[in-house]
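**Q** Pasting the sequence and the predicted model now:
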Amino acid sequence: MDIEEGPRGVTVEWAVVPSGVGPLFLAATGRGLVRVEFHAGEGRRERMPERLAEQLGAEVVECATGRLAEPVRQLDRYFAGALRAFDLPLDWSLATGFNRRVLRELADAVPFGTVVGYGDLARRVGQPEAAQAVGAAMGANPLPVVVPCHRVVESDGGLGGFGGGLETKRRLLALEGVLPEPLF
């Protein structure tokens, strides 16, 4: 069987890798990186491949061809402070409609070391009244860190929410120089 075409049409490769914010679950199709998940401890790690297979109608296999080599290399460089912009092919299969528009705008127009408000991002995609919907899009982001939803904050300077937890968001923003490093 060709790794590109499993029995249901698409094969997804996955791996769990260490990072500066704990273990990350990474998955890629032949089109590109499709999923990044925080807190990929053993219990969650067992469920993630099955859930991804259901979402994509795909065969999901543990790293087989090296599709994840470049995403892992770039994430390592990012967490070491040596990479400011990811240059990876992304598979947007897990984001649709408004969410996809918002996430693409975020990925393309909010660079390392900067933040944007939920309302500002809503205006950028032509939906000025959709700040809450932008928050929902951030919560549904299938590619956190690479598509930097940690850079979206409240207009009053508050951090807002974050699917990886607020401590993870603080650590990512500190890594990018937006917040000071924690003292402890």
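**A** Structure's in. What do you need?

**Q** For the rest of this, base every contact and every neighbour count on C-alpha atoms.
**A** Noted.

**Q** surely Arg100 meets Trp92?
**A** Yes: look at Arg100 against Trp92 with Cα atoms under 8 Å: they come within range, at 7.4 Å.

**Q** Included below, for side-by-side comparison, is a second structure:
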Amino acid sequence: MKETMVIASPLGNIRLHAEDGYLLSLQFTEDPEDLGTMDVFLLEVKSQLDAYFQGDLKIFNIPVALGGTEFQQKVWMEVNKIPYGKTASYQQIAKRLDSPKAVRAVGGANGLNPILVVIPCHRIISQTGELNGYAGGLWRKLKLLQLESRDQPGNPYSLGF
């Protein structure tokens, strides 16, 4: 059964879609908060997101179901390997996929990530360290990186949350 919930977060409301105990989508939205039918699975997702935004959770334990192409899925799984508080470039991801010339394709796939925050596409930055492209808005990408690096002295994104 498909379930939907809109929750509040420090970065604005988030729409969650799930089916049969798998998270299908997590996107920022302007829609008002709506806890829907109070689905147990989505309440657990909300709980983990709350802990993440408080700085108490570094690794999500949420079953996800991904659509997309085979290449997109490979990119998202590689992005998911980037540790909390760390970043990688589009080029590094392309090289890890044995497709060093696929930098733009990696960027395109990263931009289509259906499960923001949980699959941490915000951790992907340009080769020069610049922030570019984020479906939730660049200001949110910066805030997510700041949240994750706040305990890392010298990190260029540790500006506070």
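**A** The structure has been received and is ready for your questions. Fair warning: this is a prediction, and the values are worked out from it, not measured in the lab.

**Q** Next, the TM-score between them, please.
**A** Overlay of the two chains. TM-score (TM-score structural alignment, normalised by the length of the second structure): 0.89; 154 aligned residues with a Cα RMSD of 1.9 Å.

**Q** Just want the most central residue of the second structure.
**A** Nearest residue to the geometric centre of the second structure (Cα atoms, centre = their mean): Val117, 2.3 Å.

**Q** What is the aligned counterpart of it in the first structure?
**A** Alignment note: Val117 of the second structure maps to Val145 in the first structure; criterion TM-score structural alignment.

**Q** how near is Ala53 of the first structure to Ala95 of the first structure?
**A** 15 Å (Cα to Cα, to the nearest Å).

**Q** Longest helix in the first structure, please.
**A** Criterion DSSP state H: the longest helix present in the first structure is helix 42-56.

**Q** Mind listing what's buried along that helix?
**A** Using 16 or more other Cα atoms under 10 Å as the test for burial, helix 42-56 of the first structure gives 45, 48-49, 52-53, 56.

**Q** Just after it, pick out the following helix or strand.
**A** Following helix 42-56 of the first structure in sequence order, the next helix or strand is strand 59-62 (DSSP states H and E).

**Q** How far off centre is that next one?
**A** Put simply, strand 59-62 of the first structure sits 19 Å off its chain's centre (Cα atoms, centre = their mean, to the nearest Å).

**Q** Please determine how far Asp108 of the first structure is located from Cys149 of the first structure.
**A** Separation of Asp108 of the first structure from Cys149 of the first structure (Cα to Cα): 12 Å.

**Q** These two: which has the busier surroundings?
**A** When neighbours are counted by other Cα atoms under 10 Å, Asp108 of the first structure and Cys149 differ, and Cys149 comes out ahead with 26 against 12.

**Q** Verify the contact between that one and Ala136 for me.
**A** No: using Cα under 8 Å, Cys149 of the first structure is not in contact with Ala136; the gap is 10.9 Å.

**Q** What strand or helix carries the match of Val117 of the second structure?
**A** According to DSSP H and E, Val145 of the first structure maps onto no helix or strand at all.

**Q** check contacts around it.
**A** Val36 (Cα atoms under 8 Å, 6 or more residues apart in numbering).

**Q** and if we set it to 6 Å?
**A** Not one residue lies near Val145 of the first structure by Cα atoms under 6 Å, 6 or more residues apart in numbering.
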